[in-house]
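Peer 1: Below is the sequence, then the predicted model.
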Amino acid sequence: MVTQSVLSKTVTIQYVAVLREQAQRSSEVLQTSAANYLELYQQLQAKYGFSLAAEDVKVAVNHEFCDLTRPIDEGALVVFIPPVCGG
């Protein structure tokens, strides 16, 4: 029998820009049972009330951009990046 703890993966989340403001933290280490980074973002969105839809953010895993549907990597450094503009 497979248990929840076996399915959980530990990741480090770094929050930037508006997501940092809404999460009220710059980073955290957490365990997740999310299958991919889209599910992880949706879990964090429910937890912190992120105003941006998943399709409006990019994800970088271990300093490389990837698709939100990529499976979660154990021990990954994850940064969800909202749209930014400058001038």
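Peer 2: Nice, thanks for sending it over.

Peer 1: from here on, contacts and neighbour counts on C-alpha atoms
Peer 2: Will do.

Peer 1: All the helices of this protein, in order from the start?
Peer 2: In the chain, the helices defined using DSSP state H lie at 4-7, 17-23, 37-48.

Peer 1: For those, give me JSON lines that also has mean neighbour count and distance to residue 66.
Peer 2: Below are the helices of the chain laid out as JSON lines (neighbours: other C-alpha atoms under 10 Å; distance: least, C-alpha to C-alpha, whole Å):
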{"stretch": "helix 4-7", "mean neighbour count": "10", "distance to residue 66": "22"}
{"stretch": "helix 17-23", "mean neighbour count": "16", "distance to residue 66": "18"}
{"stretch": "helix 37-48", "mean neighbour count": "16", "distance to residue 66": "9"}
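
Peer 1: Below is structure B, check it against A:
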Amino acid sequence: MKIELGTEYEIIEERKGHFNSAETLTIIRQSRNVVQFILGNNKGHGSMPVDHLLYLLKKKDLTPITNRRKLLKAESEEKIG
């Protein structure tokens, strides 16, 4: 799974305590097998191994937030095409 910079994830309620009670986590940098992130509402920042991020995604502790702009663009292209 490719991890894109700028991807924003929603943190489930049960895991917010592990992330300073933040609601979102945004990937800002990836260096080999480590990702760096910032937490929503200026709750902090951190890093973790890519494998751990993938584990959290697999367990559904983090869920990607769909970019509304991409959705709107895809819908408009479908209507035009």
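Peer 2: Received the coordinates, thanks. Keep in mind it's a predicted model, so treat the numbers as computed, not measured.

Peer 1: TM-score for the pair, please.
Peer 2: Comparison of the two superposed chains (TM-score structural alignment, normalised by the length of the second structure) gives a TM-score of 0.33, and 48 aligned residues with a C-alpha RMSD of 4.1 Å.

Peer 1: ok, back up a step: among the helices of the first structure, which is nearest residue 77 of the first structure?
Peer 2: helix 37-48 (11.5 Å; C-alpha to C-alpha).

Peer 1: Show me what the closest one is packed up against.
Peer 2: Packed against helix 37-48 of the first structure, as judged by 3 or more C-alpha pairs under 8 Å, 6 or more residues apart in numbering; DSSP states H and E, are no other helices or strands.

Peer 1: go with 10 Å
Peer 2: Counting contacts by 3 or more C-alpha pairs under 10 Å, 6 or more residues apart in numbering; DSSP states H and E, helix 37-48 of the first structure is packed against helix 17-23, strand 27-32, strand 58-61, strand 77-81.

Peer 1: Of all those, which one is nearest residue 47 of the first structure?
Peer 2: helix 17-23 (8.5 Å).

Peer 1: can I get the helices and strands packed on helix 37-48 of the first structure in JSON lines with distance to residue 40 of the first structure?
Peer 2: JSON lines is the format used below for these (distance: least, C-alpha to C-alpha, whole Å):
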{"stretch": "helix 17-23", "distance to residue 40 of the first structure": "14"}
{"stretch": "strand 27-32", "distance to residue 40 of the first structure": "7"}
{"stretch": "strand 58-61", "distance to residue 40 of the first structure": "11"}
{"stretch": "strand 77-81", "distance to residue 40 of the first structure": "10"}
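
Peer 1: Between the ones you listed, which one is closest to residue 9 of the first structure.
Peer 2: Nearest of those (C-alpha to C-alpha): strand 27-32, 5.3 Å.
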